[in-house]
Every structure is written in C-alpha cells, then in structure tokens.
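A.B. asks: Pasting a predicted model and its sequence here:
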Amino acid sequence: MTDPITFDDFYRSAALDFTPHPGEILRRRAVATPDLHGANRAWQLVYATRTGRRAPIPASGIVITPDIAEPAGPSPILLYCPVFHGLGGRCAPSQLLAGEGTEPETGFIATALERGWTVAVPDGVGVGMTGLGPHHFLAGDAAAHAVLDLARAVRALPELDATAAPCAAWGYADGGRAAIWAAEQRPHYAPELDLRGVAAGAVVADPGALIGEIDGGPWAGLALAGLIGLSRAYPHLPMRHLLTDEGHDTIERAQELDAARLLVAYRNTALGRWCEREDPWNDPMWCYALANETSGREAPQVPVHLYHGIEDTLVPVAMGRSLFAEYRTHGVDLSWREYPTSHTGAATDGAAEAVARLADYLQRRPDGTGATPPRPQTT
C-alpha cells in the first residue's frame, strides 16, 4: 500500500537544475493544524538549504502563525527545533502537525503560539523529503543550516510581514543541539538574521561520548541512528568501512524507521554486532567525525539558556554542565538550570522558564544594550 505521506508529491524530491539561494522557497502550500491550540494560518514549505558540506539540498518545514486578533507589528519568529523523530518514514514534524498524525511536541509549540509568536519548525536535512534520506542525525552543521535557512524562508513568505522580525531558537535533546549549533553558526552562515537568543535543554553536546554510553543498552537504537546519520553527513569519508554484510543490510532496513521503531527494534543491541570490531566508534575515521561534532567550539553571540534533568539517563547532566562551562570560558551570556527529574521530566519542567527566557531575549535590542518596547501579549 502506498504511504500517503511519504509519496506526497509536495515532498517529492527533484534534482535541482539551478543553485538556489539558502532559504529560498521552492514550494509552499497552506495547511490546517487542527490539533494545535492557538494556531491560525500555517504553511508547509520546501526550501533550499545546505548540507554540512555546503551542497545545496531541499528541506521541508512548517510555519504556523498565532491566533491573535490585532498583532502589533510583525510577530517574533520562534525556530522550534524538534527532538529526533527518526531516520525516515512517517515522522516529519511538518507532516504530523498538519493533521496527518500525532506530533508529540504540540504542547510546547502551542505555548509559543500563545505568546503571539510565529513558530517555524524545521524537519531537518533528510527527513520528510522523499528520496533524500536518511536523516543526517547528529550532524551539527546540517542541523544548523536547516534551522537558519528556514528562518530566511519565513522572512520571505509573502503572507507575512516578517522581513525584519526578530527570532529566537528553542529545542530539547537533539533539538537543543540544533538550536545551539544554529547560534554558533549564525555569525558566518546567516549574519543578516536578527537572532536574539536560544533556549536548549539536555543538549547532545558530545555525540561520541553519548554513543559510547548508550550502545548496547535500552537506547541502542539511537546509537545505530547516529552511525547512519553521520555516515550520510560525511559522504566523502568511508564511514561504513567497518560494517559486515549483515551490517549493511541492517542499515538499509533501519534508515527507513522512525524513532519509536528504531528503539524497539534495536533495544540492547551493540553496534559491534554488525561491525568488524566491537568498538567501531573508536575507529580513527569515526573518531575524526565525532570530534568534529562536539559543541562549544564556537561562541554564540546571543544569550543562551541551558537546562537539564539531574536524573537524565539518556543525556547525562555532566554533558550539559560541561557545555555550560565551555561557553562560560568564551564569555557567552549564559543561564543554567537543573531539575531533579528525568530526561522527559526536564523537557516538561523546563519549558516555562525556557519560554520566559526567550521572551526576555526577544525584548532586547540586537546589540544587547537594552530592551525594546514590550509587545502586547494575549492571555
């Protein structure tokens, strides 16, 4: 049976016979978001972005406007970076939010809409678009480009008066990683964007350390997803040279799965099962790629709020503390909050402060020297 989402012509990839500008809108269509409280108009977009190697590639996302009666000028843009949804299949947030399924982060997005913000959600490179997968999971540059180029696309939407709208980024786990990489990359990739600040929880700041921790355990499917995503993001390197024939077959199957099916199918399974050595992530080629994916090597030039659960068994709180310390040595405007709860608990418990921090950042002038007049908010 044909999958009505995967084979939607809107998301079908076509070879680019030109080199579009990053953020250029290639296709758009109005959609409804019936399960999203506080939403007004919405559009699915296919826009131009760049891979981590700067190759042009189409990506998809969704833009949702708030249901407010009389907006006082252009709405601020929140770039909401979703958690890992999967390597392929029916999992792109832009599709799930448009009434095609259940999007697990609707509550967080609705909170932003209630603030009067326009919310833009990138699917990520390799997700949603037919024939371009698998998702470049854990590839920081690609994630940052997808976020920043969606902001460019929103500013160009003819239905919105958003050319000069300020923006902020928010995400959790891999979404938090995308948000901070966007902040790190913005000065030289998209300097024209008025990014005011970032809130990021449980940031996957060191994928190499994380893969080593979760491999063979209940989250092992994410380790396999990382191997697949990074090998896709580094096509110029022989990243799959350690795989056995069974390993190649496993990857062919896994790269079509969403996050839930990955976690079930590969629970408590070690990567070494499909490789010629038991610790493939310690191979020199993989060490190079994973070292290149650590966060904190560049300093965001905007305020950053980090938060984490002390009892997080997926992304250890030590990883968040280390990123905070690294940013502090670079002089980044920082705040930090720890919650006495789990990975999923901190996502919920930290949301209110994250939104409040972002609201404060959006009030500031681009040079950070003061505050803009507060924009009326609906209740």
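C.D. replies: Perfect, thanks for sending it. Residues are numbered from 1 along each chain as shown.
A.B. asks: use CA for all of it now, contacts and neighbours both
C.D. replies: Noted.
A.B. asks: Just the element for Thr2, please.
C.D. replies: With the criterion set as DSSP states H and E, no secondary-structure element contains Thr2; it sits in neither a helix nor a strand.
A.B. asks: Structure two is appended below for comparative analysis:
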Amino acid sequence: MRRALAALTVALVALTTGALPAQAASPPVPSEDPFYTPPDQLSGEPGDVLRQRAVDVKVGPFPAPVKAWQLLYRSTSATGQANAVSGTLLLPPIPWTNGPRPLLTYAVGTHGIGDACAPSYKLRTGTENEVALIGQALSKGWAVVLTDYEGLGTPGTHTYATGQSEGRAMLDAARAALTVGEAGLSPDAPVGVFGYSQGGQAAAFAGELHPSYAPELKVTGVAAGGVPADLNAVAKFNDGGPAFGLVLGAATGLATAYPDVPFESILNDRGRKVVSRIQDACTIELGAAAPFARLRDFVTIPDPLADPRWQARLAENRAGDRAPSAPVFLYHGTLDELIPFKVGKALLSRYCAAGVTVQWQTFPLLEHIGGVAVGGPVAIEWLSSRFAGTAPKSSC
C-alpha cells in the first residue's frame, strides 16, 4: 500500500522538479470529440452509462498513476427532461479490503461555461486545478467520480449555477460509476458527496435530492463549502463588484436551464456582446468579463430579477428548502468576497430547522479561495470519518 500511495503522490511532487517527460499529442477539445455527442435518442434510466472509454489523466505534464474512464451517462435536467452528461471515474492503485470501496462523487468549483473548461478534458490535459483535493481522496483508496455538469463538454450551453441540474448530475455520476465493471465497485458502496463554491451548490442539492431522486445510493455524508445557497443574495452582493462576470454567467446558465425566464430578449447591445464573449470563457475570463459593472448596464429593463418568472426559478435553486437525509459538513470563510458569509450561516439555519445533522465550520479571515484551500482537506477528513462509521457531530 505504501508503494501505491507513493505512486499516487509522485506526480504532484514531480511538479517541483525541472525534468519534463516527452509530451504526447493533446486530446481534442470536447467540441471536436465525438465522444461527447450523445445519441439522438436517450433511453434508459438516470445514471445509465451511454458510452465509456479508458483514458489517461495527468497532473501537469506527468501521468497520474490511476485507472480512469470517461463516461457519458444519462441524467435529468432542472425541468425534468432526459439529458446526457459527461464525467470521469478515477480508481487508485491502492487495494481496499475493508468492505466495499467507498466512492466520492466530486463537483468542481466554477470552471467556466466553455466546453474546454470541462474537468474531464482538463484532467486529460493536466490542467485541472483541483487535483490536490482529488488526490487526497484517491490517496485514501476511494474511487472518485467527477461530473462535468450539464452542457459543460456536451453540446449546448452549460447550465451554470443551476442547483437542480447540478445535484442530479452528481447523483447520476455516482450511479454510473457503480456500474463500470472494470472498476469493480459494489452497488452497496458507501457514497460521499463533495463540492465547493459551484461544487458546494451541487453537493448541497445532491444531498437534498438524494432521498427522492436516488434513494438507492448509500450516501453517508455531504461536504459542501462556500455554498451560493441563495442566488438572489449572491447576485446582489456581487452587483458592481470585481467578479460581476460571474453574475452574467449565472444568468446565462439559469436562462439556459429555464427557457421561460426572460434573458436574451432583454439584453441591450452591450449585454449581447458580453454574453456572446463568455459563452466559451473559463474561470478567469468569466469572472473578469465585466469588472465593477452592474446588471442594469446590460439589460433594457430596470431590475430583471424582480420578474416573477426569475423569482420562481431562483427559489427552486435556493439550497436548504429540502432536508438531506445524510449528515452534512458545511464550511465557509468569514471574509468570502464572492459568496457572503451570511449566506452560509442562513443555510445552516435552514438545515437546523429541518432537523438535519449538520456540522458547521468557519474559517476566520479567509476569503473564497482560502476557504477551500484550508477547508477542503478538513472536509475530506470529515468524509473519511463517515466512511469509517464514526457518528457525526451536530452544530444545531
């Protein structure tokens, strides 16, 4: 086991050295890769694997010593329609002898809207920025499956910030992973849910939707950090802020998920230009698309979010209005400049009122990225205790 653990971490250590291996040809971007194009007819049940292939993944320029499969699987949109979502299953070389090997369904933070931002593609090109946390989970011997979310990699616009879609994509990624025969996972495997930021929204919704949408999964714990639990509050907080582009990205994603909300029809010329530009943007370009701008600068009406159609859809994507059946680890940096700390505290209050077993962890003086850099490893250890059968604590 020590050799396997060392092999798993050597790629991370190698990044500090000057030696680089010979470079293989880069895989095609998802828009040019037929694997991501779903069949014309989507049959079967949510979580069914539509297509799979073994792939190599990298940490920077170095091969990662794991088995990996890219998956195209059946899922469900925010409006209940069948869709296809891509993802990646990772299996470490570490043997697991203590019952079924645990599976972690992992949702990444904001990667952007363009197909080349998909984690399945970034893992193959060695550009995935969350490899340290993914590696921590793999080093424990867990299998890890990462969803690309709806429309990130697969055709169509990514439904960014839509918790209803993200949560289902996470749960169906776990369902799909458990059926990959070569991975040898058991249908009785304990399942953990992990995500931060956009991934925290996805994780919270996966936990909330699990009892009704995927009750057969043995979800033992949900770790969600920096959760944009109330999109109304998050939009107002970031209106006029340095990362206002994320608000436009969220509006684009929600309008894609819900065609009944007015968006393209109310954009002015400036709005159409910026929205067109961010369609292929990844994280940095998306966040910096319109620094210190306000939503009113891009639309033809005073306050589009006041429209009852917008309010109804935003309410559907407010976390905390349904109770997860599994225990929850909720964490937030007190100086988060993107997702207000009070949004996280309000989510805690809603979960406590619903009788959820939730452990709350604050990280003083940490902003958004600091929150995951420090809190992410703590959340992984919390999930490790759930897999070990240790009773969770409650902060309620």
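C.D. replies: Sure, I can see it. Small disclaimer: the values here were computed from a predicted structure and weren't measured.
A.B. asks: aligned partner of Ala173 of structure 1 in structure 2?
C.D. replies: Using TM-score structural alignment, the equivalent of Ala173 of structure 1 in structure 2 is Ser197.
A.B. asks: can you tell me which residues contact that match?
C.D. replies: Contacts for Ser197 of structure 2 (C-alpha atoms under 8 Å, 6 or more residues apart in numbering) come out as 108-110, 225-228, 339.
A.B. asks: Go through the residues you listed and flag which are in helices.
C.D. replies: The subset of those located in helices under the criterion DSSP state H is empty.
A.B. asks: Output the residues you listed in JSON lines, with distance to Glu182 of structure 2 and neighbour count appended to each entry.
C.D. replies: Converted to JSON lines, the contacts of Ser197 of structure 2 look like this (distance: C-alpha to C-alpha, whole Å; neighbours: other C-alpha atoms under 10 Å):
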{"residue": "Val108", "distance to Glu182 of structure 2": "25", "neighbour count": "24"}
{"residue": "Gly109", "distance to Glu182 of structure 2": "28", "neighbour count": "20"}
{"residue": "Thr110", "distance to Glu182 of structure 2": "30", "neighbour count": "19"}
{"residue": "Gly225", "distance to Glu182 of structure 2": "32", "neighbour count": "32"}
{"residue": "Gly226", "distance to Glu182 of structure 2": "35", "neighbour count": "31"}
{"residue": "Val227", "distance to Glu182 of structure 2": "34", "neighbour count": "28"}
{"residue": "Pro228", "distance to Glu182 of structure 2": "36", "neighbour count": "30"}
{"residue": "Ile339", "distance to Glu182 of structure 2": "40", "neighbour count": "26"}
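A.B. asks: Among these, pick out the one closest to Ser75 of structure 2, please.
C.D. replies: Ser75 of structure 2 has its nearest neighbour among those in Val108, at 17.6 Å by C-alpha to C-alpha.
A.B. asks: List the buried residues for stretch 325-332 of structure 1?
C.D. replies: Taking 16 or more other C-alpha atoms under 10 Å as the basis for neighbour counts, the residues of stretch 325-332 of structure 1 that come out buried are 326-327, 332.
A.B. asks: In structure 2, what range does it match?
C.D. replies: Counting by TM-score structural alignment, stretch 325-332 of structure 1 lines up with residues 349-356 of structure 2.
A.B. asks: what does stretch 342-360 of structure 1 give?
C.D. replies: The alignment places stretch 342-360 of structure 1 over residues 367-385 of structure 2 (TM-score structural alignment).
A.B. asks: I would like the residues contacting that stretch, please.
C.D. replies: By C-alpha under 8 Å, 6+ apart, the residues outside stretch 367-385 of structure 2 that reach it are 133, 136-137, 192, 194, 196, 221-223, 225-226, 329, 331-339, 363, 391-392.
A.B. asks: what about the helices in the stretch 151-300 of structure 1?
C.D. replies: Per DSSP state H, counting those that start in this stretch, the stretch 151-300 of structure 1 carries helices over the ranges 174-189, 207-214, 220-233, 245-254, 259-265, 284-292.
A.B. asks: TSV please, covering these and showing distance to Asp349 of structure 1 and mean neighbour count.
C.D. replies: Output for those, formatted as TSV (distance: least, C-alpha to C-alpha, whole Å; neighbours: other C-alpha atoms under 10 Å):
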stretch	distance to Asp349 of structure 1	mean neighbour count
helix 174-189	15	25
helix 207-214	23	20
helix 220-233	24	24
helix 245-254	32	15
helix 259-265	23	17
helix 284-292	30	16
